[in-house]
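> here's my sequence, what's the structure:
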Amino acid sequence: MSHEMHHFSMGMWVFFLAYATSVVGSFVGLSCARQALIAPTGRGHRRWMAMAALSVGGVAVWLMHFIGMMGFDVPGTAVRYALGPTVFSVALSVAATWFGLWLVSSRAAWVNRVPSLVRLFVGGLGMGLAVSLMHYSGMWAIRIQGSLEHDTAFVVASVAIGVVAATVALWLAQAADRWTLRVPAALLMGCAVVALHYTGMAGVRVQVDPTVPLPAGQTVTALLFPSFVLGIVVLTVPIAALLLAPSRRDLALEQEFARWTTDDGTDSSRTVPARS
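So this is what the prediction gives:
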């Protein structure tokens, strides 16, 4: 029988903060993904892709996970986190998000030969599996006086949610071309990420053994404070870039103006008679 544990030991405000963090990260990430699709240069495309991956993978997914873990408590034992698996989990989350976004928006000729629907499903599968692995890597980092296991049924359910959520997120990254669409899309993505997290947490089973030495590692607050500050910085950069970035309409007008001035200059040169 599993030992008693609490998922909301600090109150429901942790849940709402985790959800809000995921929504904000998702909205910024979707906005960056749209800018990547319309970026006129390859360098700009890659820059927007990196900011989208950091916003979604680093903030909407990973930071949400550790904010949610603030409420995790096991009476009778301290809860600590190993640094190595924690760092691995954030790197995996960002890399998986970047891979999924790259697959559906790549400008490489060999990638574009693959049907877009196939790329969407492959990207969603790979990203969803990796994000689910991120969650369980974060759980692997937990150290308690005893053992921690996961119910297989809840693991399968959380992975399924992760794959579906990732696939929908990649589709929304292409389809949500206006902020009025990105707001409900971000709300939906936040729900999916939170559902993955708490479905996985519902399957946690712990056994406390007082004879085991006190666990080494960091407290969740010691990890979360610098992570939260870093998350704010990560979001500040793309938000500033988005405010300064031209819209699709602006780019079209610039291209039209450049074409008009070029054509006008060419026509003028043809009408001016040559001097003898």
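> drop to CA atoms for contacts and neighbour counts, all remaining ones
Fine.
> show me the strands in the protein, by range?
Taking DSSP state E to define them, one finds strands in the chain at 80-81, 142-143, 146-150, 204-208.
> does residue 173 touch residue 30 like I think?
Yes. In this structure, residue 173 is within contact of residue 30 by CA atoms under 8 Å, at 5.3 Å.
> compare these two (neighbour count), which wins?
residue 30 (30 against 27; other CA atoms under 10 Å).
> how much space between the more buried one and residue 178?
Going from residue 30 to residue 178 by CA to CA, to the nearest Å gives 10 Å.
> among the strands of the chain, which is nearest residue 132?
Proximity of these to residue 132 was assessed by CA to CA; the nearest stretch is strand 146-150, lying at 13.2 Å.
> another for comparison:
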Amino acid sequence: MNGTIDGFSYGAVTPVAGYLMAVLGSALGLRCVARCVHYQQGWKPGWLALGAACIGCGIWTMHFIAMTGFQIEEAPIRYDVAVTVLSLAVAIVVVGIGVFIVGYRGAGVVTLVSAGAITGLGVAAMHYLGMYAMHLPGSLRYDPFIVALSVAIALGAAIAALWAAVSIRGFASSLGASLVMGVAISGMHYTGMAAVSVHLHNAPATGDGATPVSLLLPMLLGPVVFLILATAIVVMDPLFVAGDTDGRRNGSPSAASRGRGPESAPARPRAGAHRAERDNRPAWSPRPDRNATHDQRAPR
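Have a look, this model is predicted:
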């Protein structure tokens, strides 16, 4: 028997909340990556690790907030807590590999594509590992074509996000990239969910695992609190506070500071040049001896 799936049992609450968490995680992660690519100040491994954790937590939180609205009318759903936590670790580690590649190798086309492919596969792996954590009296079946489409969306979103991190500067542009990234993450999730069908068995449901609602509280107290703390760290960053979006690149002074710097000031003329102009002779010519006689100073 096929089960009846309801992916929006709480209406628009879970899609909107999940989307906002995806945007927050993407915004923080892209800011951390951009900081390492455009500036030398600070501890690069720490900022890249923070960026990977933010993106991974944003994706994971979006997935499980959305899954609280996923129900099968004929059967209850339980989750394996260990596999659920493992999916978070997979998201952070695999996304971190892509982030570190871009942070240390730069913004070349090959680098972006390879790092984006790894990051996108991490997003897809997190999603389907989270789906594997579901326990129900039946089995999940997937449409291969829609699954491939969801993975393609994840790859494209990851490549676009890393390109935005290394190419776009300014708060407004970064926010726009994060909004697009949030759409891509949510689109990948709901595309993957569209591939799911449930075949129920006659066996009774088991009571193992946690219900979706019981997972919501630790989800909010864990990754969401982490994202809030990460927001405080990023916002208190001196480069973020100064709004130096066109400033020091790789530690070099900005164009504006170069225009005001000492090197742009006109060179002061040498004092000897003033004396040469006053005396109508080159500055390097010897001055006459003051003690010489008139006959020695002037030719007859």
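> quick one: TM-score?
Here the TM-score for the pair of chains, by TM-score structural alignment, normalised by the length of structure 1, is 0.84; 250 aligned residues with a CA RMSD of 2.3 Å.
> check contacts around residue 94 of structure 2.
When contacts are counted by CA atoms under 8 Å, 6 or more residues apart in numbering, residue 94 of structure 2 touches 118-119, 121-122.
> any idea how far the residue most central in space within structure 2 lies from residue 122 of structure 2?
For structure 2, the residue lying nearest the average C-alpha position, counting by CA atoms, centre = their mean, turns out to be residue 30 (1.9 Å). Computed as CA to CA, the residue 30 of structure 2 to residue 122 of structure 2 distance reads 16 Å.
> same question for residue 57 of structure 2.
12 Å.
> joint contacts of the two?
residue 91.
> thought the residue nearest to the centre of structure 2 was touching residue 50?
No. Contact criterion CA under 8 Å: residue 30 of structure 2 and residue 50 do not qualify, at 10.2 Å.
> quick revisit: among the strands of structure 1, which comes closest to residue 247 of structure 1?
strand 80-81 (43.1 Å).
> ok, residues contacting that closest one?
141-144, 215-220.
> give me the buried subset of the residues you listed.
141-144, 215, 217-220 (16 or more other CA atoms under 10 Å).
> between those, which is nearest residue 77 of structure 1?
For those, the residue nearest residue 77 of structure 1 by CA to CA is residue 144; the value is 6.2 Å.
> contacts only, for the closest residue to that closest one other than its chain neighbours.
Excluding its sequence neighbours, the residue lying closest to residue 144 of structure 1 (CA to CA, 6 or more residues apart in numbering) is residue 79, at 5.2 Å. Listed by CA under 8 Å, 6+ apart, the contact set of residue 79 of structure 1 reads 73, 142-144, 215, 219.
> what does residue 69 of structure 2 give?
Counted by CA under 8 Å, 6+ apart, residue 69 of structure 2 has contacts 6-11, 14.
> ok so, going back, which of the contacts of residue 94 of structure 2 also appear as contacts in structure 1?
Using both residues aligned by TM-score structural alignment, their matches' CA atoms under 8 Å, structure 1 keeps these contacts from the contacts of residue 94 of structure 2: 118-119, 122.
> of the residues you listed, closest to residue 199 of structure 2?
Using CA to CA, residue 122 comes nearest to residue 199 of structure 2 of these, at 27.5 Å.
> would you mind finding the match for that closest one in structure 1?
Taking TM-score structural alignment, the alignment pairs residue 122 of structure 2 with residue 130 from structure 1.
> got the contact list for that match?
Residue 130 of structure 1 makes contacts with 92-93, 96, as judged by CA under 8 Å, 6+ apart.
> closest to residue 239 of structure 1 out of those residues?
Proximity of those to residue 239 of structure 1 was ranked by CA to CA; the top entry is residue 93 with 20.5 Å.
> before we move on, back to that, export the kept ones among the contacts of residue 94 of structure 2 to CSV and tack on distance to residue 157 of structure 2?
Shown next, in CSV, are those (distance: CA to CA, whole Å):
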residue, distance to residue 157 of structure 2
118, 12
119, 9
122, 12
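> which residues touch the residue mapped onto residue 87 of structure 2 from structure 1?
Under the alignment (TM-score structural alignment), residue 87 of structure 2 pairs with residue 89 in structure 1. Shown in contact with residue 89 of structure 1 (CA under 8 Å, 6+ apart): 62, 133-135, 137-138.
> do residue 14 of structure 1 as well
Per CA under 8 Å, 6+ apart, neighbours of residue 14 of structure 1: 8, 67-68, 70-71.
> which stretches of structure 2 form helices?
Here structure 2 has its helices, by DSSP state H, at 13-38, 44-67, 81-105, 109-132, 144-167, 171-194, 212-219, 225-235, 238-242, 255-260, 271-279, 294-297.
> tell me the angle the first one makes with helix 44-67.
Yep, that's helix 13-38 of structure 2 we're talking about. Interaxial angle of helix 13-38 of structure 2 relative to helix 44-67 (axes from the mean of the first three to the mean of the last three CA atoms, to 10 degrees): 170 degrees.
> ok, which of the strands of structure 1 comes nearest residue 235 of structure 1?
Here strand 80-81 is closest among the strands of structure 1 (CA to CA), at 25.0 Å.
> that closest one vs structure 2, mean deviation?
Aligned to structure 2 and superposed, strand 80-81 of structure 1 gives a mean residue distance of 0.5 Å (mean CA distance after the TM-score superposition for structure 1).
> same check on stretch 224-244 of structure 1?
Per aligned residue, stretch 224-244 of structure 1 averages 2.0 Å (mean CA distance after the TM-score superposition for structure 1).
> which stretch of structure 2 lines up against that stretch?
Going by TM-score structural alignment: stretch 224-244 of structure 1 matches residues 216-236.
> buried residues in that stretch?
When neighbours are counted by 16+ other CA under 10 Å, the buried residues of stretch 216-236 of structure 2 are found to be 216, 219, 223-224, 227, 230-231, 234.
> what's it in contact with?
Stretch 216-236 of structure 2 is contacted by residues 24-25, 28, 31-32, 50, 54, 57-58, 61, 64-65, 68, 240-241 when judged by CA under 8 Å, 6+ apart.
> now do that stretch: distance to the chain's middle.
On the basis of CA atoms, centre = their mean, to the nearest Å, stretch 216-236 of structure 2 sits 15 Å off its chain's mean C-alpha point.
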